[in-house]
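for reference, the sequence and a predicted model appear below.
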Amino acid sequence: MLLKYFAPDLYVKSIYDIDLQALKKQGVTTIITDLDNTLVEADSPDYTPKLIKWLDDLQELGFKVIIVSNNNKTRVAEFAEPLTVPYIHRAKKPTKAAFKKALQILKSSASETVVIGDQLLTDVFGGNRMGLYTILVIPISEKEGLGTKINRSIERIILPWMKKRGLITWED
């Protein structure tokens, strides 16, 4: 069934609702995260103290983190470099190339890696195709580019259908 590739392993409100200790117990060592509308609002250059604390918590727990974004180098670099977080820009998600590159950069395997993102058609689909554990978060903002708006219109059809069939469960 093709739709299983669009079903996240976990669906939460935000990155702050992810139980990092539980991930650690599952053997997760590596986090591939999207940027726009996952960590911060789309095109927002600012990270909040809460986000910095979350990233610090990841480091304290021993997680390796990389940002994988379809956005351009300037956007991703201006966000990631001050935080000293590695990144891949123009990732062309959901293709596998950027996910494979992220695993190579962090010297990680699929079985120990989670993908966190706000889009079914890029983050979740791409991660699932690679056999990665996927976590879908609710987008932080409604501000989005045209491509994302098109994806959202498809998501509005897929999400309720998958919820109704038990393919997606909400964890609060």
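The structure has been received and is ready for your questions.

make it CA atoms for all contacts and neighbour counts henceforth
Will do.

ok, Arg90 touching Asn71?
Yes - applying Cα atoms under 8 Å as the test, Arg90 and Asn71 come out as touching, 5.3 Å apart.

mind checking which of the two has more residues around it?
Just comparing Arg90 and Asn71: by other Cα atoms under 10 Å the higher neighbour count belongs to Asn71, 19 against 13.

tell me if that one really is in a helix.
No - per DSSP: H, G, I helix; E, B strand; the rest coil, Asn71 lies outside any helix segment and is coil.

how about it, what does it touch?
Under the criterion of Cα atoms under 8 Å, 6 or more residues apart in numbering, the neighbours of Asn71 are 89-91.

if you count neighbours, what's buried in the longest helix seen in the chain?
Among all segments of the chain classified by DSSP state H, the helix with the greatest residue count is helix 146-164. Neighbour-count burial for helix 146-164, counted by 16 or more other Cα atoms under 10 Å, picks out 152, 155, 158-159, 162.

ok, now stretch 83-99?
For stretch 83-99, using 16+ other Cα under 10 Å, the buried residues are 86-89, 91-96, 98-99.

on that earlier part again, make TSV from the contacts of Asn71 and add secondary structure and distance to Leu121 to it.
Written out in TSV, the entries for these read as follows (DSSP: H, G, I helix; E, B strand; the rest coil; distance: Cα to Cα, whole Å):
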residue	secondary structure	distance to Leu121
His89	coil	17
Arg90	coil	16
Ala91	coil	14
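
try this one side by side with the last:
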Amino acid sequence: MLEKLCPDCQANSILELNLEELKKVGIRGVIFDLDNTLVEWKKDILDPEVVVLIERFKAEGFKICILSNALEHRVEAVARALDVPYVSRAAKPRKLPFRKALELLATLPEETAVVGDQLFTDILGGNRMELYTIWTPPLSTTEFLSTKAVRKLERLVIKRFRKKGILK
């Protein structure tokens, strides 16, 4: 079970994502989580650096999609600002929302990455679909109470991965 929680790689921030490295591993599409990955939890104001990053991705030929468990009005606002498709109320880590995102991107699982801050939703869901998974730390500590509870378990898993040298 733990291998399904293990990301293929990690970044300290989405701003550190290396587009050339993603191309080298055959990635053409990128699915981004919304809360605490693209924006802070419950916010819909994008950091200008994030906007520039997404524009760079698109200019380099990557297809981008947002996949979030958040309500549609928030996800739509950010997606509209970035001019990308989205899937809201996703209920990650279920497979169906990831399939919908793949359809929107028109990419295959082996050429698609998912970027997110939660091992038990973003990474687990991406790994279940055999996507290339990229874990980033959350942008903020402000979250749903249930997410905070899961974070405690997540910290134990991360500690174990670090002990084994899997994560930095």
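Nice, I can see it. As the structure is a computational prediction, the values presented were derived from the model and not from experiment.

what's in contact with the longest helix of the first structure?
With Cα under 8 Å, 6+ apart as the contact definition, helix 146-164 of the first structure has outside contacts at 7, 119-121, 168-169.

list the contacts for the residue nearest to Ala113 of the second structure when sequence neighbours are not counted?
Nearest-residue entry for Ala113 of the second structure: Tyr132, 4.3 Å, with adjacent residues in sequence omitted and distances by Cα to Cα, 6 or more residues apart in numbering. Tyr132 of the second structure makes contact with 7-8, 109-114, 126, according to Cα under 8 Å, 6+ apart.

residue boundaries of the strands in the first structure?
Assignment of strands within the first structure using DSSP state E yields the ranges 10-12, 30-33, 64-68, 87-88, 113-117, 133-137.

rewinding a little: just the buried members of the contacts of helix 146-164 of the first structure?
Buried by 16+ other Cα under 10 Å: 7, 119-121, 168-169, out of these.

list just the nearest of those to Leu51 of the first structure.
Distances from those to Leu51 of the first structure were compared by Cα to Cα; the smallest belongs to Gln119, at 19.5 Å.

so the closest one is in contact with Ile140, correct?
No - the criterion here is Cα under 8 Å, and Gln119 of the first structure misses it with Ile140 at 11.4 Å.

contacting residues for Lys4 of the second structure?
With contacts defined as Cα under 8 Å, 6+ apart, Lys4 of the second structure is in contact with 123-124, 127-128.

on average, how far is the longest helix of the first structure from the matching bit in the second structure?
Between helix 146-164 of the first structure and the corresponding residues of the second structure, superposition yields a mean separation of 1.1 Å, by mean Cα distance after the TM-score superposition for the first structure.

coming back round to it: which one of the contacts of Lys4 of the second structure has the most neighbours?
Ile123 (27 neighbours).

hang on, isn't that residue packed against Val114?
Yes - in this structure Ile123 of the second structure lies within contact range of Val114 using Cα under 8 Å: 7.5 Å.

what do these two both touch?
Common neighbours of Ile123 of the second structure and Val114, counting by Cα under 8 Å, 6+ apart, are 133-134.

hang on, the earlier thing: closest one to Leu58 of the first structure out of the contacts of helix 146-164 of the first structure, please.
Within the set of the contacts of helix 146-164 of the first structure, Gln119 lies nearest Leu58 of the first structure; the separation is 22.0 Å, counting by Cα to Cα.

for Arg152 of the first structure, see how far away the closest one is.
In this structure, Gln119 of the first structure lies at 8 Å from Arg152 of the first structure, with Cα to Cα, to the nearest Å as the measure.

right, and Ala42 of the first structure touches Phe79 too?
No - proximity of Ala42 of the first structure to Phe79 does not meet the contact threshold set by Cα under 8 Å, at 11.4 Å.

skipping adjacent residues, who's closest to Tyr87 of the first structure in space?
Using Cα to Cα, 6+ apart, the closest residue to Tyr87 of the first structure is Ile67 (4.5 Å).
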